[in-house]
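*Asks:* sequence and predicted structure are below.
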Amino acid sequence: MKRRSDSSTPVKPTPSAERRSSAPENQPSSSGDHRPSSFTLWKLLLAELNTSKDDQPSKSQSSDSDDPSVNSELLVNFVKLPVHLEKFMCFGLVYCLIVFLKQITVVPLRSALHSYNLIRSSFTNNKTFKYYSTRTKNDFVSMILIISSLMLLKNLDSSKIYHNIRAGTAVKLYFMVGVLEIADRLLSAVGQDILKVVYFVPIFPTTELKTPMKFLAITAVSVCYLTLHSYVLAYQVMALNVAINSYSNALLTLILSNQFAELKSSVFKRSEREGLFQVSCADLNERFQMLVMLFIISSRNLFQVYTNTTSTGLFDNLKPHSWYSQMTFSTTLNNWIGLLMGPMFTVIGSEVLVDWLKHSYITKFNRIKPTIYGKYVRVFATDYVNSFRSNLTALDEYPEMLLKRTGLPVLTLSIVFIKMCMYPWVKHFLHNETTERLSFLGLLLLLLIFSLITVVRLVLSLGLLRWSNKILRSQQTKQDFVRGDPNVTLTDVKEQRTQLYEAYEKVPPSLEELRLKKGERLDSVVRFDMVDKRIW
């Protein structure tokens, strides 16, 4: 039997109906007759022309994204960001340079000193020397890895690689650059895990490790990894060298277009503080590697010009074979600038411009203030001060925290730098062509250059230490975000989010509310760990 509904009984409205009925309370009353059903063509024309007498301005609900003060703050932050980003990059580049020069200068000196003390203690039966200290073992491991990888790279012919790349088409070069970049990131991620293991495996037999076979096995794996990664970086250097030394700028355009491709993959994505920190560390790593590669290319071009012009007159008949040399120069000095510095300015300038655009739009879309980079610098300053203190107490951390945060393959870069940049000059100055013997004058010159680089590294270390202490003593910013939710999707607007849920449903907290409740996790951010939507 069907139940009849009594027409006299009032029907209880649903929660959604209550919400819809209560929504237009703030709208103008029926006296103004602004309802769409009461409009005629004449009234609509008067309303559009703003000539209606009874038309009164009404206060419309606006979100934070429509607030002029918020929009002006976003524009000001958009302009201020390059300054804050470059402060972070300058601090990070100096830090990376110190760690890089440590592998070339300090580690060989300490290894030689440890070897001398070990030999002296073995002959004098002096047990005071701790030959199995952590620093000694790690220095020996670093030198073993570098020397073994250099021996495997003995047959690396950079000239053959250069001409093989140059013989290919522009499309082949563009495809190869993309493949090499992906291979570099994959090998860097694996290499961090390999080096973490090799630095903690004991060399000599212990109670847990009866034989050193485990150390030999992981060392062999590490040498194979470093050799493979060195080949990848060598091909990257030669591909960039081909693009720079080509008469046409078409190849260089392909290299630069690869940098601008980063904008599409990173700008239109939601990111938080930790994710932006990882992006910044990845960009720092990329910029430092690019600077090292360009320095290697400039050094090789300088060596080639020096060896070709020594017999005909020093730099008199210089004709740089580069697209940049087609410009008109009046002096030999300008020719040198065009040969060595012109392509470097072009490549680095495009890299800096892409970083500015990428970080500006990431911070704009996610409503992050540019002062957040000050916190990133503070994290780096804390890492450097801790590393400096551990260095004084002979308890160096291997690998250093900077390598974990940025993913910088410092051992691979050192191997490629020694093989492609230092080895040609050392061989040229040490080999006396007239007597076919060791040149003592060249040896003194190399020792002088080595001492100068060591002094530069020490000066940079002290300067960065003072800079770090100044940063840590400064006052830290408290607010990292602009007021409002990131206006990336439609559901982030408060007025529209309430219409997507019924009255009995609990509206989930907005992104702004989550950000206020969420604490910082910047100290735990490293390069190849997932802290955001993706690993950069």
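*Replies:* Perfect, thanks for sending it.
*Asks:* going forward, measure contacts between C-alpha atoms and count neighbours the same way
*Replies:* Noted.
*Asks:* burial measure for the residue nearest to Ile297 when sequence neighbours are not counted, as a count.
*Replies:* Counting by CA to CA, 6 or more residues apart in numbering, Ile297 lies nearest to Asn241, which is 6.1 Å off, once chain neighbours are set aside. Neighbourhood size, Asn241 [other CA atoms under 10 Å]: 24.
*Asks:* go on, Gly407?
*Replies:* For Gly407, the count of nearby residues is 22 (other CA under 10 Å).
*Asks:* am I right that it is in contact with Asp193?
*Replies:* No. When contacts are counted by CA atoms under 8 Å, Gly407 is not listed as touching Asp193 (10.9 Å).
*Asks:* hang on, the earlier thing: ok, the residue nearest to Ile297 to Ile161 distance?
*Replies:* Shown here: Asn241 relative to Ile161, a distance of 11 Å by CA to CA, to the nearest Å.
*Asks:* for Tyr231, same thing?
*Replies:* In terms of CA to CA, Tyr231 sits 10 Å off from Ile161.
*Asks:* repeat for Thr454
*Replies:* 32 Å.
*Asks:* with Val171 instead?
*Replies:* 17 Å.
*Asks:* more crowded one of these two?
*Replies:* Remark: of Val171 and Ile161, Ile161 carries more neighbours, 15 against 11, as counted by other CA under 10 Å.
*Asks:* so the more buried one sits against Met238, correct?
*Replies:* Yes. Counting by CA under 8 Å, Met238 is a contact partner of Ile161 at 6.9 Å.
*Asks:* which parts of the stretch 151-300 of the chain are helices?
*Replies:* Assigned by DSSP state H, counting those that start in this stretch, the helices in the stretch 151-300 of the chain fall at 158-167, 170-198, 213-245, 250-266, 273-309.
*Asks:* take a look at this one as well, against the first:
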Amino acid sequence: MADDPNYLFSVGKSPMKYFMEEMFSGNSLRSTTTLGNEKERERVYDTIFRLPWRCELLIDVGFFVCFDSFLSLLTIMPARVLMTFWRLLNARQFKRPSAAELSDFGCFIIMACGVILLERTDISLIYHMIRGQGTIKLYVVYNVLEIFDKLCQSFNPDVLQTLFNSADGLANSQPENMSFWIWRYIYDQGLALAASIVHSFILLAQAITLSTCIVAHNNALLALLVSNNFAEIKSNVFKRYSKDNIHSLVYFDSVERFHISAFVLFVLAQNILEAEGPWFESFLFNALLVYFCEMVIDIIKHSFIAKFNDIKPIAYSEFLEDLCKQTLNLQTEDAKKNLTFVPLAPACVVIRVLTPVYAALIPCNPLPWRLFWIFLLSAIT
């Protein structure tokens, strides 16, 4: 140690001399930090200002794309199915349905069966079973359901693509191969039906769990939001992502935002039917709290993911451009960059929830007035 020049230098320096050197040697944190440059300054402002609003804009646009697909399923698809049946009934000879008509028919069967099964589900029983759990158990239940929801989001589009492929094959098959394609279409229809029904029950259970937390008076909602959202940050922020992975992650957040809207609608319907006393202010506060927490967590998550992976804010503008091209049915270079959303399961849950609300609020008037109230309530909800 005596031969070490640094050791001799440190021994030979007096405390006063060391103190004076520290006083006049510049930045006091120079030993643990480095001098920044213009690039580092840009990264700071990208993380705080430029990226959050672009990210939120992209998620919101993705939400409305999902909402458009959801409304199309509830309005355009049934009308197309009715037109197809009307054409088949009025035709003098049988005409093979097209691939689009077979696809619409398959989706209609899935949605109808899902609604029928959910109608037979006792929501009150599930609600009281979940309500009897503690706050920690509610957090565990919600996270387990969320994991299965994401698995279904990843699996169900592939199943539906398989069904559409079989519909296309059946519509364009030769007469000698007709039997093969019919059975293939039936098998794929059954698989898509099972997958969609499972997803519907998962979403219904999630909605009931969130409703339980909102109705509870022991800060269960706040505990659920804090634990769930910070677990999401922990599981996503400190990982390496490519640009394509971040692109897919934003779309997952858009779909999640739409599912949360369906859950909030479920809570609203339950309050309309069962709540006593003034409840709307409490519901509105809790709903805004859920949306605010989700928005803040998504912004924090994407800001730091972009920071750690050196993703510029302009990338989110490129993602938005790709989403606009998808919405306008313009061909993109990579189909994997498209927003994939299957609204069948959320549609089943929403129909199951709104049916008793319509039954309770539509007055017992003649048919024209009933139709008027149906259209009015449909426009409101």
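*Replies:* Perfect, thanks for sending it. Quick caveat: nothing in here was measured; it's all calculated off a predicted structure.
*Asks:* ok so, going back, which position in structure 2 aligns with the residue nearest to Ile297 of structure 1?
*Replies:* By TM-score structural alignment, Asn241 of structure 1 lines up with Ser211 in structure 2.
*Asks:* ok, now Asn469 of structure 1?
*Replies:* By TM-score structural alignment, Asn469 of structure 1 lines up with nothing at all.
*Asks:* next, count neighbours for Leu392 of structure 1.
*Replies:* Leu392 of structure 1 - counted by other CA under 10 Å - has 9 other residues nearby.
*Asks:* so how far is Val94 of structure 1 from it?
*Replies:* Separation of Leu392 of structure 1 from Val94 of structure 1 (CA to CA): 20 Å.
*Asks:* now do Asn164 of structure 1
*Replies:* 35 Å.
*Asks:* the more surrounded of these two?
*Replies:* Counted by other CA under 10 Å, Asn164 of structure 1 and Val94 do not tie: Val94 has more neighbours, with 17 against 13.
*Asks:* which of the three states applies to that one?
*Replies:* Local secondary structure at Val94 of structure 1 is given as helix here, using DSSP: H, G, I helix; E, B strand; the rest coil.
*Asks:* any idea how far apart the tips of stretch 411-427 of structure 1 sit?
*Replies:* Terminal-residue distance, stretch 411-427 of structure 1 (CA to CA): 22 Å.
*Asks:* off-centre distance for that stretch?
*Replies:* Distance of stretch 411-427 of structure 1 from its chain centroid, counting by CA atoms, centre = their mean, to the nearest Å, is 23 Å.
*Asks:* name the residues of that stretch that come out as buried.
*Replies:* Neighbour-count burial for stretch 411-427 of structure 1 flags Leu411, Thr412, Leu413, Ser414, Ile415, Val416, Phe417, Ile418, Lys419, Met420, Cys421 (criterion: 16 or more other CA atoms under 10 Å).
*Asks:* how much space separates the residue nearest to Ile297 of structure 1 from Ile165 of structure 1?
*Replies:* As judged by CA to CA, Asn241 of structure 1 and Ile165 of structure 1 stand 10 Å apart.
*Asks:* please apply the same query to Leu460 of structure 1.
*Replies:* For Leu460 of structure 1, the distance to Ile165 of structure 1 (CA to CA) stands at 37 Å.
*Asks:* which of these two has more neighbours?
*Replies:* Applying other CA under 10 Å to Leu460 of structure 1 and Ile165 shows that Ile165 carries more neighbours, namely 21 against 16.
*Asks:* nearest spatial neighbour of that one, chain-adjacent residues omitted?
*Replies:* Take Ile165 of structure 1 and drop its neighbours on the chain: the residue closest to it by CA to CA, 6+ apart is Ala239, 6.6 Å away.
*Asks:* which residues touch that neighbour?
*Replies:* Neighbouring residues of Ala239 of structure 1 by CA atoms under 8 Å, 6 or more residues apart in numbering: Tyr162, Ile165, Leu173, Val177.
*Asks:* the second one pairs with which position in structure 2?
*Replies:* Yep, that's Ile165 of structure 1 we're talking about. Using TM-score structural alignment, the partner of Ile165 of structure 1 in structure 2 is Ile130.
*Asks:* hang on, isn't its match packed against Leu138?
*Replies:* Yes. Using CA under 8 Å, Ile130 of structure 2 is in contact with Leu138, at 7.3 Å.
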